Each structure stands twice: as structure tokens, then as C-alpha cells.
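Participant: only geometry, no sequence info:
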């Protein structure tokens, strides 16, 4: 019956990246219904008739993962013929980048509605996601490419660090997002040239190695860079 009524539909799929101070991860749900039952997938659903796509994204994330009030950026639309086995579905992808330890995962919709099929929501290392449902590997790849591009031109990941951090913390963040290793000296030279950091005059405490200096961001310069961007190439 559902298949007979399927014509052209629009959905949203969300690629939520998370950082846990060591690695970059992506949030996936385990589907509990066909098609692709027991497959890991991106959080997504059809857009309801009386909601816009932004409202659909908020509903999907809250119902399927428990995340609420998450800012997302639209990436692109996917409309390959046959991408959904039940009919023609165009999906609009969105992505976001979060600090994992600030959010709890808990699917909230337990009714038999289209947004109740998330058996589990779990963070996965971006390099070990395996085969996902539908064309979600393709959507994930596009959003990851967008994240890397943004990280090179905007301070997109700076909110993921604590208020005070070391230069090694900052380098680890960029290496996780850009998936490349930086020479320590060149990285610090680049960061210092941006004049974005303020030395707090404090050092790390309770560490087994030599305590490193702690820095914080200059909020005024940070907001300016968010607007005008920069070229982060080392």
C-alpha cells in the first residue's frame, strides 16, 4: 500500500560530526524497519506536508537521536533514480559539528510513526563506518568534504575546545578534521600569524609531562574570522 502511494517525496538526511578531544566521529542510527533493517544509517526522514526542511531536520534529530537545538548547514540535494527502494525520493543533506561530551543520545519518539525506527543512536569513527543504508555513504562523503573545506576557510571547529587549551589540543583538533599530520613548528607558526590566541599566563596542571601553556581565543577576532574567513594551508 505504501509503495503504491509513493510518488515524488522529499526527505532530509543529517550528517552530525562529533569531536571527543581525540578523534572525529559521525552519529549514526540503527534502523529497525525495512528497507535496510539492522543497517546503520544517517538520521533522516521524509519531510512532513506541513513542515519546512529546517523543521524536519530538528524533528528528525530530536526523535531519532535525542539531539535538540542543533545548528546545521545545508550541503546539497541527492536525487539519483533508485536511491530509495520504495519510490522516487529527493533528499537534502545537512551537516553539523558538535562536542560529543556536551550531548546525550536518546531517541525520544517511541510511537509507531515514521520517526520511531531508530533502535540505537551511536557515534562511529569516521574511518570505520562500513556500508550504510541507501546512498548514505555518498551523502556522508559529500558532507565530510564540505566540513574539510570549511575547516580550511573558517574557524568551524574552535567551539569544540574547552575555554582554555594547549596548542597541542588545537593541533589535534585540526589533524582530526583535516585527516593529516602537521609539523608542530609550522602549525604553531600558522596559528600565531592569525593572532587569534591569548596567552592566559597559566599552565596545565596534574600532567605527567612538562606542563604546557594554556591559551584562549580572542572572541572579537574569532567572530571577525568567522565572517571574513581565512586560508588555513600549511
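Facilitator: The structure has been received and is ready for your questions. Predicted, not measured: the structure shown is a model, and the values here were computed from it. Numbers count the residues shown, from 1 in each chain.

Participant: contacts and neighbour counts: CA atoms only from here.
Facilitator: Will do.

Participant: and stretch 121-129, end to end?
Facilitator: Distance between the two ends of stretch 121-129: 13 Å, counting by C-alpha to C-alpha, to the nearest Å.

Participant: pull out the buried positions in it.
Facilitator: 121, 123, 124, 126, 129 (16 or more other C-alpha atoms under 10 Å).

Participant: residue ranges of the strands in the chain, please?
Facilitator: 8-19, 24-31, 40-41, 44-46, 73-78, 88-99, 118-125, 197-203, 213-217 (DSSP state E).

Participant: and the helices in the chain?
Facilitator: 2-5, 53-65, 136-153, 167-178, 184-193, 219-228 (DSSP state H).

Participant: that older thread, ok, the buried residues of stretch 121-129 vs residue 168, which is closest?
Facilitator: For those, the minimum distance to residue 168 (C-alpha to C-alpha) is 21.4 Å, reached by residue 126.

Participant: how far away is the closest one from residue 76?
Facilitator: Counting by C-alpha to C-alpha - residue 126 and residue 76 are separated by 20 Å.

Participant: could you dump the strands of the chain to TSV with distance to residue 147?
Facilitator: Shown next, in TSV, are the strands of the chain (distance: least, C-alpha to C-alpha, whole Å):
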stretch	distance to residue 147
strand 8-19	9
strand 24-31	11
strand 40-41	19
strand 44-46	19
strand 73-78	10
strand 88-99	8
strand 118-125	15
strand 197-203	23
strand 213-217	21
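
Participant: pick the most deeply packed of those strands.
Facilitator: strand 40-41 (a mean of 26; mean count of other C-alpha atoms under 10 Å).

Participant: other SSEs contacting it?
Facilitator: strand 24-31 (3 or more C-alpha pairs under 8 Å, 6 or more residues apart in numbering; DSSP states H and E).

Participant: which residues touch the strand it packs on?
Facilitator: 15-19, 37-43, 64-65, 117-126, 176-177 (C-alpha atoms under 8 Å, 6 or more residues apart in numbering).

Participant: deepest-packed of the helices of the chain, please.
Facilitator: Taking mean count of other C-alpha under 10 Å, helix 53-65 is the most buried of the helices of the chain, at a mean of 21.

Participant: chain center to that one: distance?
Facilitator: Distance of helix 53-65 from the chain centroid (C-alpha atoms, centre = their mean, to the nearest Å) equals 14 Å.

Participant: below is an additional structure, to be compared with the one above:
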């Protein structure tokens, strides 16, 4: 459709860890513009709709998923970002534990979790070209990845990717996956257990991957990490 006034949309950056890879939820657009291109889930905000409600509705309509928590990432309003007219989008971010396969609906032909490493960066191709994301979604995704990496430094968010009881090695794997780097096991263990109320021992042990018994932990009461776990 052609827009004669300013319109508002919502777009969603949803990240999870599947098969030991950081993955993003994308939909393949079934309608113009950029028909057939991969894009972030999202759509137009209805006239009487709150932004948070619009984000939850679009996610449900396009993928069938309902994450419990979405946080606003940023607002994007560069002229020409949408060929249909002047469109301002409010982007949301969610980091989720391993999720079920999405079910495409609405204006999405396909919905799928894809490795972040397989998505073309914004600078390499034109939006909507083969392998690239539609609109300015590559930029939005890049901003979401940076926000996620930063939040792991100063919040206990990484525990959201773990089961209720986990080993320090499993928690380290989350950081290594999101930060895309290897971490020294002993140094990481010292920092995690030294951060006030980040994790607490359960008193139980478990054997992971046929190794020796490892102590199990659960998330503590901290909302901010002190001291923070800084990226290498």
C-alpha cells in the first residue's frame, strides 16, 4: 500500500541459542515490498494499539510464539527506510531459552530460527537482496546483538538460556556463544562465583557429557552484576 502520512511499526529482534549457535528469528516476507526476503518479525501499529501490545500481537501472528518479556531496543526513522512512505519503527529485543519451531502466518511465508552468522551484514549488500535482510533490519539486528552482548556484562541475563539448575560450564557456553569468543574456564568460574548473588549452589551435582560430576547452581537474587563480567 502507499502511505501518505507518517506510520509507526514495530520490529522484533528475538535471539536464542540452538545447536550451540546464537540464532535469530526471521520471517520470509510473503508480500511486497521485499517479497521473498528475510526480515525481522513485525508490522504496523493499529490506531488504538499500545506499542508493547502491537509487538506481542505481531509476533504471535507471524510466528505463533509468545515470549514473556520484550524490551524496547531503539527507534529508527531514517527517511527512505521503507519504500512505501514515511515509516518510523520501534524495535524490541528478547533473549530467550531454546524455543519451539515457529509457525508462519499473516504476511510471513516462512518463519525460522537462523544462525546469526549466516545473516548478511548491513554494509555488504542492498536491503532485500539475496542473503540480506529487508528494509534496515540488518542495522536493527546489529544493534540488538550489541545490546545483548552488553547486557551479559552487567546483568544475570545469561541464566535465562540455562535450565533452572546448571553448571558453570553451561553458563560459560552461553557467554562464549553470544560473545563469539573462548573464555578461560578457571577465570570465568572465579568471576561468576565472585559476583555478588549472581549464582548460588544447589548442593547437588550432575554428570554432563560423560565427564566428572560438576556442581549445580541456580540463578541468585542479583539484578545487576557486581563486579560486572566484562568482555575480553
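Facilitator: Alright, I've got the coordinates. All of these numbers come straight from a predicted model, not from anything done at the bench.

Participant: quick TM-score on the pair, please.
Facilitator: The TM-score (TM-score structural alignment, normalised by the length of structure 2) is 0.87; 219 aligned residues with a C-alpha RMSD of 1.9 Å.

Participant: quick one on the thing from earlier: what is the most widely separated pair among the buried residues of stretch 121-129 of structure 1?
Facilitator: Farthest pair in these, by C-alpha to C-alpha: 121 and 126, 14.9 Å.

Participant: grab the nearest non-local neighbour of residue 191 of structure 2.
Facilitator: Distance criterion C-alpha to C-alpha, 6 or more residues apart in numbering; nearest residue to residue 191 of structure 2, sequence neighbours excluded, is residue 229 at 7.0 Å.

Participant: ugh, wrong one, residue 199 of structure 1
Facilitator: residue 215 (4.7 Å).

Participant: report the contact partners of that neighbour.
Facilitator: Listed by C-alpha under 8 Å, 6+ apart, the contact partners of residue 215 of structure 1 are 164, 165, 166, 167, 197, 198, 199, 200, 201.

Participant: what's the answer for residue 75 of structure 1, then?
Facilitator: With C-alpha under 8 Å, 6+ apart, residue 75 of structure 1 has these contacts: 92, 93, 94, 95, 142, 143, 146.

Participant: need the contact list for the last one.
Facilitator: Residues near residue 146 of structure 1 by C-alpha under 8 Å, 6+ apart: residue 75.

Participant: do you know how far it is from residue 207 of structure 1?
Facilitator: Applying C-alpha to C-alpha, the value for residue 146 of structure 1 to residue 207 of structure 1 is 36 Å.

Participant: swap in the first one?
Facilitator: If you measure residue 92 of structure 1 against residue 207 of structure 1 using C-alpha to C-alpha, the figure is 45 Å.

Participant: just the fifth one next, same as before
Facilitator: With distances taken as C-alpha to C-alpha, residue 142 of structure 1 is found 39 Å from residue 207 of structure 1.

Participant: for residue 170 of structure 1, same thing?
Facilitator: From residue 170 of structure 1 to residue 207 of structure 1 the distance is 18 Å (C-alpha to C-alpha).

Participant: surely residue 104 of structure 2 and residue 113 touch.
Facilitator: No: using C-alpha atoms under 8 Å, residue 104 of structure 2 is not in contact with residue 113; the gap is 11.6 Å.

Participant: about what we covered before: residue in structure 2 paired with the residue nearest to residue 199 of structure 1?
Facilitator: Residue 215 of structure 1 maps onto residue 217 of structure 2 when the alignment is built from TM-score structural alignment.

Participant: same question, residue 127 of structure 1
Facilitator: Using TM-score structural alignment, residue 127 of structure 1 lines up with residue 117 in structure 2.

Participant: alignment lookup: residue 41 of structure 1 to structure 2.
Facilitator: By TM-score structural alignment, residue 41 of structure 1 lines up with residue 39.

Participant: now do the contacts for that match.
Facilitator: Residue 39 of structure 2 touches 26, 27, 28, 29, 133, 134, 135, 137, counting by C-alpha under 8 Å, 6+ apart.

Participant: surely residue 160 of structure 1 meets residue 22?
Facilitator: No: checked against C-alpha under 8 Å, the pair residue 160 of structure 1 and residue 22 is beyond contact range at 11.3 Å.

Participant: which one's more surrounded, these two?
Facilitator: More crowded of residue 160 of structure 1 and residue 22, by other C-alpha atoms under 10 Å: residue 160, with 19 against 11.

Participant: how near is the nearest residue to the more buried one once chain neighbours are set aside to residue 61 of structure 1?
Facilitator: In space, and not counting its chain neighbours, residue 160 of structure 1 is closest to residue 99: 5.1 Å by C-alpha to C-alpha, 6+ apart. For residue 99 of structure 1, the distance to residue 61 of structure 1 equals 16 Å [C-alpha to C-alpha].

Participant: same deal with residue 49 of structure 1?
Facilitator: 18 Å.

Participant: same check, this time on residue 134 of structure 1
Facilitator: 18 Å.

Participant: likewise residue 173 of structure 1?
Facilitator: Residue 173 of structure 1 is 25 Å from residue 61 of structure 1, by C-alpha to C-alpha.

Participant: residue 16 of structure 1 too?
Facilitator: 9 Å.

Participant: cool, and residue 231 of structure 1?
Facilitator: Counting by C-alpha to C-alpha, the gap from residue 231 of structure 1 to residue 61 of structure 1 is 32 Å.

Participant: next one: residue 150 of structure 1
Facilitator: 22 Å.

Participant: again with residue 172 of structure 1
Facilitator: 28 Å.

Participant: cool, and residue 78 of structure 1?
Facilitator: According to C-alpha to C-alpha, residue 78 of structure 1 stands 19 Å off from residue 61 of structure 1.

Participant: surely residue 54 of structure 2 meets residue 47?
Facilitator: No: checked against C-alpha under 8 Å, the pair residue 54 of structure 2 and residue 47 is beyond contact range at 10.3 Å.
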